[in-house]
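>>> sequence isn't available, so here's the structure alone:
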């Protein structure tokens, strides 16, 4: 059989590929270590790119709305740096305001819990005694447990002694911990600087990437990559905006409702639910559980009413407010959102939950478009045969 130039090139490529696979298998440990080292090297830049993507949302809003009136040449040059600065200030202000509101509340709550837990245990014991008064065996067990006789001071002293005994081992690891902290701070600084560079030159970087792909890829592949990248970028942006909007609305509703009905820890629980609501589906329930526990220590009946309030507000927000304010931000049916959260959480934790929804949404949109296209062609063929 005659071999033309194209077939010879394909055979050479297969031989090189097989040789590369053999080398990787034979030196798997070395390749794995190199891969881990490479990931560590690019990690700050990947984090920086993620930060830039998130900051691009408020930055674009500032640039297109607040600074849209700037038309002169000098103002155009200052528009991008000013919008980046305002976006960073807005994010920092949000974090500072949340910390200033939550930290004092958490400190006060911890002190209150320390004072109320003994009393709470006594109340629980009395409640159980009333409930199981007809069960003498259970009542005898409960009577042996007297929370008032617990020596809390001895428990605290024992804890302090345990901490002192482990102090020597802590000191031996101080250097490694300090170096890890310094390395983390340096990586965060590099990521932040890299994100600012990306934001400052995002149009130029986007154009360079397109030219690079256009030069080395076939036209069809190039068009497909641009389409997928555009769809994924839109889905990620819509998802982040939608989740943040939903979290703010839900948190504000809880603060207002809890304040009206006289629930304790209204601001702290509202902020906590707003933050945890950023985690799709399960996030708000985490905040609900923590809030119910804090309120239960103060007043068990109020904790029950808090759960009722949570169900009511969740239904109100999910069925009435969210569809109008946020809508289907990523265009993904609820069952696939649940699947994305489950798979992403299993593979990558909370970060996976946040990442997998836009990814699955992009895949869902592409598959839906392809299915609709093929079904349309088949329907035309069937009509033609008739």
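All right, it came through fine. On a predicted model such as this, the values are computed, not experimentally measured, just so you know. Numbering: from 1, shown residues only.
>>> can we go C-alpha only for contacts and neighbour counts from here?
Fine.
>>> residue ranges for the helices of the protein, please.
5-26, 28-61, 73-131, 136-144, 152-165, 167-172, 174-200, 202-216, 219-260, 266-276, 283-298, 300-316, 322-325, 334-385 (DSSP state H).
>>> and those: which comes nearest residue 67?
Of all the helices of the chain, it is helix 73-131 that lies closest to residue 67, at 6.8 Å by C-alpha to C-alpha.
>>> so which elements touch the closest one?
Packing partners of helix 73-131 (3 or more C-alpha pairs under 8 Å, 6 or more residues apart in numbering; DSSP states H and E): helix 28-61, helix 136-144, helix 174-200, helix 266-276, helix 283-298.
>>> residue 79 is in contact with residue 67, isn't it?
Yes: using C-alpha atoms under 8 Å, residue 79 is in contact with residue 67, at 6.8 Å.
>>> ok, back up a step: need the winner for burial among the helices and strands packed on helix 73-131.
Most buried of these, by mean neighbour count (mean count of other C-alpha atoms under 10 Å): helix 266-276, with a mean of 23.
>>> quick one: list the elements packing against it.
helix 73-131, helix 219-260, helix 283-298.
>>> could you dump those helices to CSV with distance to residue 385?
Output for these, formatted as CSV (distance: least, C-alpha to C-alpha, whole Å):
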stretch, distance to residue 385
helix 73-131, 59
helix 219-260, 31
helix 283-298, 54
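>>> one more to weigh against that first structure:
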């Protein structure tokens, strides 16, 4: 008889229960928590790279219909169509920078050069003269300009702005290169994803995946068309009122129109503010015009263009854009609506039919 085994254990053949090893449980649990923490920290460290990859993949999927259209209509090989699309993107970026940087540099230089004259003219204004008498505004500005630390602070600010510009250019170049690679290997990436699904479900998953890719491409194409229309309308109006920055402001309005929900408003306010600097009444007229155009775009142009692109309710669009913007900023707002469309397709074709069969 083994020590510790009673008569009942001998007659029934039962083995006495073993006490759990709490140290082993705690050690394994601690290792799991540590591994999860390390994984989260690794994701946080490479979050910028993950955002670049996500944006590039999104652009590759969105530009794929344009690449296929060039390949079919012009009988171009796929690599030539991809190269043409990338050259078009680079050309637009060059034109945008060329239209923005010189006027901005000229305005800043003119402001700094005429600052003393502007202060002198403001002193002749009764309201500003009374304000200056109470709070010594002119003396404070002149003292700040004459301060020895002003130059170093200004230089530090310019260095910070330069770093921001460099980071933006680096991010743009990285996304462009990744987009080029993703467009070249898009079919291979999709086939690899589909092969991860069991053969019995592969055809259904392929059908849903192809529809999601088609919807994302239609969404991007629709957004580009709406942005082009908004930029063209803005250019014609600003050119008609005689502004010297018609092309610059039209590009700003067109680019900001790509931002869901608030993009048109941001572009309208920016353009109206620039026009109002030279002529306040024209600025007011521009603001009224853009408010009217925003209503036309929201209720006439955009619904017609986006009718076949994204079949998502307006409530879901707004919610998705707000959530995406909160989580990932501008990138999240841009990706939120097609993501909501993809989830809608999955719910409609997979989840709801299975629930109805139960």
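Now that the structure is in, tell me what you want to look at. Being a predicted model, the structure only gives us computed values, none of them experimental.
>>> re earlier: any idea which of the helices of the first structure is most buried?
Of those, helix 266-276 is the most buried (mean count of other C-alpha under 10 Å), at a mean of 23.
>>> residues in the second structure aligned with that helix?
When the second structure is aligned by TM-score structural alignment, the counterpart of helix 266-276 of the first structure is residues 246-256.
>>> work out the gap between that stretch and the centre of the chain.
17 Å (C-alpha atoms, centre = their mean, to the nearest Å).
>>> and that stretch against the first structure, how far off on average?
Compared with the first structure after fitting, stretch 246-256 of the second structure deviates on average by 1.3 Å (mean C-alpha distance after the TM-score superposition for the first structure).
>>> do I have it right that residue 273 of the first structure meets residue 288?
Yes: counting by C-alpha under 8 Å, residue 288 is a contact partner of residue 273 of the first structure at 6.7 Å.
>>> list the contacts for residue 307 of the first structure?
For residue 307 of the first structure, the contact set (C-alpha atoms under 8 Å, 6 or more residues apart in numbering) comprises 288, 292.
>>> roughly how far does the residue in the second structure that it lines up against sit from residue 247 of the second structure?
Counting by TM-score structural alignment, residue 307 of the first structure lines up with residue 287 in the second structure. The gap separating residue 287 of the second structure from residue 247 of the second structure is 17 Å, by C-alpha to C-alpha, to the nearest Å.
>>> what's residue 307 of the second structure aligned with over in the first structure?
So residue 307 of the second structure corresponds to residue 327, using TM-score structural alignment.
>>> excluding chain neighbours, what is closest to that match?
Spatially, and ignoring its direct neighbours in sequence, residue 327 of the first structure is nearest to residue 242 (8.0 Å; C-alpha to C-alpha, 6 or more residues apart in numbering).
>>> isn't the one you found right up against residue 329?
Yes: counting by C-alpha under 8 Å, residue 242 of the first structure sits close enough to residue 329 to count as a contact (5.9 Å).
>>> what residue of the second structure matches up with residue 245 of the first structure?
Checking TM-score structural alignment: residue 245 of the first structure goes with residue 225.
>>> next one: residue 63 of the first structure
By TM-score structural alignment, residue 63 of the first structure lines up with residue 71.
>>> and for that match, the neighbour number?
Residue 71 of the second structure: 17 surrounding residues under other C-alpha atoms under 10 Å.
>>> quick one: residues contacting it.
77-78, 81 are the contacts of residue 71 of the second structure under C-alpha under 8 Å, 6+ apart.
>>> possible to save these as TSV with distance to residue 55 of the second structure?
Shown next, in TSV, are those (distance: C-alpha to C-alpha, whole Å):
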residue	distance to residue 55 of the second structure
77	25
78	21
81	20
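>>> out of these, which are shared with the first structure?
Compared against the first structure with both residues aligned by TM-score structural alignment, their matches' C-alpha atoms under 8 Å, those retain 77-78, 81.
>>> mean per-residue distance, stretch 224-237 of the second structure versus the first structure.
Mean for stretch 224-237 of the second structure is 0.7 Å (mean C-alpha distance after the TM-score superposition for the first structure).
>>> again, but for stretch 318-333 of the second structure
Averaged out, stretch 318-333 of the second structure is 1.0 Å away (mean C-alpha distance after the TM-score superposition for the first structure).
>>> so that stretch matches what in the first structure?
With TM-score structural alignment as the criterion, stretch 318-333 of the second structure aligns to 338-353.
>>> off-centre distance for the matching stretch?
The answer for stretch 338-353 of the first structure is 10 Å, by C-alpha atoms, centre = their mean.
>>> which residues sit against it?
With C-alpha under 8 Å, 6+ apart, stretch 338-353 of the first structure has contacts from 279-281, 354-357, 360.
>>> turn these into TSV, including distance to residue 384 of the first structure.
Listed next are those as TSV, based on distance: C-alpha to C-alpha, whole Å:
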residue	distance to residue 384 of the first structure
279	50
280	47
281	47
354	46
355	44
356	42
357	40
360	36
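>>> what is the nearest of the residues you listed to residue 311 of the first structure?
residue 281 (13.5 Å).
>>> name the nearest residue to that closest one, ignoring sequence neighbours.
Nearest to residue 281 of the first structure is residue 338, by C-alpha to C-alpha, 6+ apart, at 7.4 Å.
>>> from residue 332 of the first structure, how far off is the one you found?
From residue 338 of the first structure to residue 332 of the first structure the distance is 10 Å (C-alpha to C-alpha).
>>> cool, and residue 22 of the first structure?
From residue 22 of the first structure over to residue 332 of the first structure (counting by C-alpha to C-alpha), the distance is 42 Å.
>>> what does residue 29 of the first structure align to in the second structure?
By TM-score structural alignment, residue 29 of the first structure lines up with residue 37.
>>> tell me how far the residue nearest to residue 327 of the first structure lies from residue 331 of the first structure.
In terms of C-alpha to C-alpha, residue 242 of the first structure sits 11 Å off from residue 331 of the first structure.
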